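A.B. asks: build me a structure from this.
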Amino acid sequence: MIDLAAAAACVIALLGIGFRLHQVRGTRPAAGTLYLVAFALCMAVAMAALSPSASAAAHGRPPWALALGLAGGELKIAAQGFLALLALSVEPPRRGRKLMIRQAIGTLTVMAAGAAAFLLAHPTPATGGLYVDPPGRPTLTCYNALFTAHATWCLAVFLLLIGRAARQVEDRLLRTGLRLVLAGAAVGLVWAVLSIGPLLDALTTGHQLTREDRVSATASVLALTLGIGGATLTAWAGLPARPLRRLRAWYRYRRLAPLWAALRTAVPEIAFDAAGAAGGHRLSTDAEFALYRRVIEIRDGQLALRAHLRPEIAERAAAEATR
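C.D. replies: As a prediction, this is how the structure comes out:
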């Protein structure tokens, strides 16, 4: 079950990366896009490194087991840093640049100090985790405290800045996407706060999991689903409605055919091309564009015939429409 959740988190993150890169293909991606891709990539690799399958593969090989645990934690710290940088990228350029430099330095410092504390604790691999003798437990606790404090800080910055930006957005779809992203960050913040329990367990017992547990894997899947889904909502939300829009355009195109044919008989030059003039009922592969073109041709025909209309016709048509 945990392996399935970890695999789902990896797949969600990788799909989000692919979809986002597909959106910006052919253009220079913005800094926010790069931070989003880096966050998702770090989380995907971290979930793979901390999965039960990876832990089982490293069983009996102490250096590999410790390396996987350390790498997974370091990648999660990096992902948290990229998330904070993503939030800071919405700040005014001058102020945001300074804050982003400080955040990058802070994240790198936490990664270096965390790795040093992890190694200085002299952990030994245990089943699905590691064990630290009493002299090294305070050092391991420092590593856990750095991880938890950094995660809490980055998620709080993200919630504060993106929440403030979301309140200023008028587009409903974009605002909904930002709210989904904020919900994912809130899940991550709750998970970071709850990780204080395992931190205290490591201090008192010396045992700590290096692979994902059920709560952590579930929180990761939920947070990534909400975050990646919200970040790409504006791109994929319209896909299910596209066939309906085409069908509606095709129906309106057909309904306008008699009027178009009558005007085209009276004013042949309204047709944009010979194919359109010859096949009045021939529909382009793009129904919405075909409808747009037909409406323009009808308007052109009305303008061309305006000189032949009696003045009272407009009033009579308006009265009939009102009735």
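
A.B. asks: can we go C-alpha only for contacts and neighbour counts from here?
C.D. replies: Fine.

A.B. asks: next one: residue 134 from residue 203, what distance?
C.D. replies: From residue 134 across to residue 203, the span is 8 Å (C-alpha to C-alpha, to the nearest Å).

A.B. asks: for those two, indicate the residue with more neighbours.
C.D. replies: residue 203 (20 against 13; other C-alpha atoms under 10 Å).

A.B. asks: here is the second sequence; please produce its structure so I can put it next to the first one:
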Amino acid sequence: MVEVLAYLGCLIAIVVVCYKVRLASSDRRTRGLRHIAGFAVCIAGALGLDAWMTVKIDGPMPAIAGLVSDELKLGALGFLVLFADSVRSAAVHGRWYRLVTAVTMAAAAALFFVAGAHESATDVVTFTPDGVGWFVAYNVVLIGYELWGLLTFATLIARFARLVEPGLLRTGLRLIIVGALIGVPWAGWQFDDIWIAVVRHQNTTSEDEVSAVLAALCVLVSASGATLTAWGPYLSGPAHWLGAQWRYVQLRPLWSAMHAAMPAIALSTVARQQGGVEFALYRHVIEIRDAQLALRGHIHPSVAVWAAEAADGTHPSRRAATIEAATIAAAVLAHDAGIAYPAGDLSPHRVDPSLAAETRWLAQVSRAFAHSRAVASVRTRMAAELSGATATSS
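C.D. replies: A predicted model of the protein is given here:
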């Protein structure tokens, strides 16, 4: 199963290479994306070689095969860092990154050969006790460079992504960053190689299960981000529908309470059956706002103070929504009891005049209405107030 994952990662990477090279050859502006193609080639080669060493049954592979796999991984990270540098407005560190990569690869090769590593069985590299220190240094160089490269890449791309307008390109960049960050535990997993080298004077040349899975995920997520602008539009429709469906569900608790108190806010049955989830969402927003207007005559004069007191300690990002939800809850109870007060004002939170902004805000209010302890406290206090008023009138 692990080998299948590794070969799957190779296949995905090769597909990405073909796609990106085609783009790069047709548009000079995509020249920086060739570094992603280089990354895919190197990581595909490393994964393929690791999988081959794992399943090979014709005898041991030469020890140098493990070195080649590690060198390919270093090269892949070098391409990642170069890509991150190329997308900036001034790619001034490219030569420095190339030099660091070249020196690291040369140092790793030298340390590997000085350690006197040789293959004694399939997947197993052994070396003399005198070579343990050199092999530990070899692993330290690999891990140190990999961690530096991945974190440098993620940092540079994150800075660039913040400057990009929301959309598929920014999402793709963020997926690439996630892929790189998945590589951090992949690199860190090699610390077990140091322990094995010190204790057993040997090391395995193939990936273990955890490392192979992390490698496949790294390639899969990175490839998805690199090609998102190509296949992303095909998912925009379903994603938009799912988003509207989710927002519709979020508004349901608030709408249901208002509709139960004032059924007249609902549009006609014919209108409710048209337009799909987008229209249903739009309808819910209108009906909730209509209900708020209808509740203005049922707002207790002290409810604003009660709501502010109950919301004390609520996170600032949720405080305003909690107060509005508490005010609505109290007004609904007064409406159901048939008790009116001098015309009040729900003071709805001001948002941008768009369906997206309205639904985001009302979703917060709806969550507070259904789950907030502050809202429940105001509801209890209002119920007690109404009970006292009813007893007094009797």
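
A.B. asks: overlay the chains and give the TM-score.
C.D. replies: Once superposed, chain against chain, the TM-score is 0.69 (TM-score structural alignment, normalised by the length of structure 1); 237 aligned residues with a C-alpha RMSD of 2.0 Å.

A.B. asks: which residue in structure 1 lines up with residue 89 of structure 2?
C.D. replies: With TM-score structural alignment defining the correspondence, residue 89 of structure 2 maps onto residue 92 in structure 1.

A.B. asks: ok, now residue 178 of structure 2?
C.D. replies: Residue 178 of structure 2 maps onto residue 183 in structure 1, by TM-score structural alignment.

A.B. asks: ok, and the closest non-adjacent residue to that match?
C.D. replies: residue 226 (6.7 Å; C-alpha to C-alpha, 6 or more residues apart in numbering).

A.B. asks: what residue in structure 2 is paired with the one you found?
C.D. replies: By TM-score structural alignment, residue 226 of structure 1 lines up with residue 221.

A.B. asks: what's the mean distance for the helix or strand harbouring its match versus structure 1?
C.D. replies: Using DSSP states H and E, residue 221 of structure 2 falls within helix 209-226. With mean C-alpha distance after the TM-score superposition for structure 1, helix 209-226 of structure 2 departs from structure 1 by a mean of 0.8 Å once superposed.

A.B. asks: can you mark which positions in the helix or strand that comes right after that helix are buried?
C.D. replies: As assigned by DSSP H and E, the chain's next helix or strand after helix 209-226 of structure 2 is helix 228-261. Across helix 228-261 of structure 2, burial judged by 16 or more other C-alpha atoms under 10 Å covers 228-229, 232, 244-245, 247-248, 250-255, 257-259, 261.

A.B. asks: what stretch of structure 2 does the longest helix seen in structure 1 fall on?
C.D. replies: Longest helix in structure 1 by number of residues (criterion: DSSP state H): helix 137-167. Under TM-score structural alignment, the alignment places helix 137-167 of structure 1 onto residues 132-162 of structure 2.

A.B. asks: which residues belonging to that stretch are considered buried?
C.D. replies: Quick answer for stretch 132-162 of structure 2 (16+ other C-alpha under 10 Å): 132-143, 145-147, 149-154, 156-158, 160-161.

A.B. asks: re earlier: quick check: the match of residue 226 of structure 1 vs residue 363 of structure 2, distance?
C.D. replies: Residue 221 of structure 2 sits 31 Å away from residue 363 of structure 2, going by C-alpha to C-alpha.

A.B. asks: who has more neighbours, those two?
C.D. replies: residue 363 (23 against 19).

A.B. asks: next up, the contacts around the nearest residue to residue 177 of structure 2 once chain neighbours are set aside.
C.D. replies: Leaving out its chain neighbours, the residue that sits closest to residue 177 of structure 2 by C-alpha to C-alpha, 6+ apart is residue 154, at 5.2 Å. By C-alpha atoms under 8 Å, 6 or more residues apart in numbering, residue 154 of structure 2 lies in contact with 84, 177, 180-181.

A.B. asks: same question for residue 207 of structure 2.
C.D. replies: Residue 207 of structure 2 sits next to 50-51, 54 when contact means C-alpha under 8 Å, 6+ apart.
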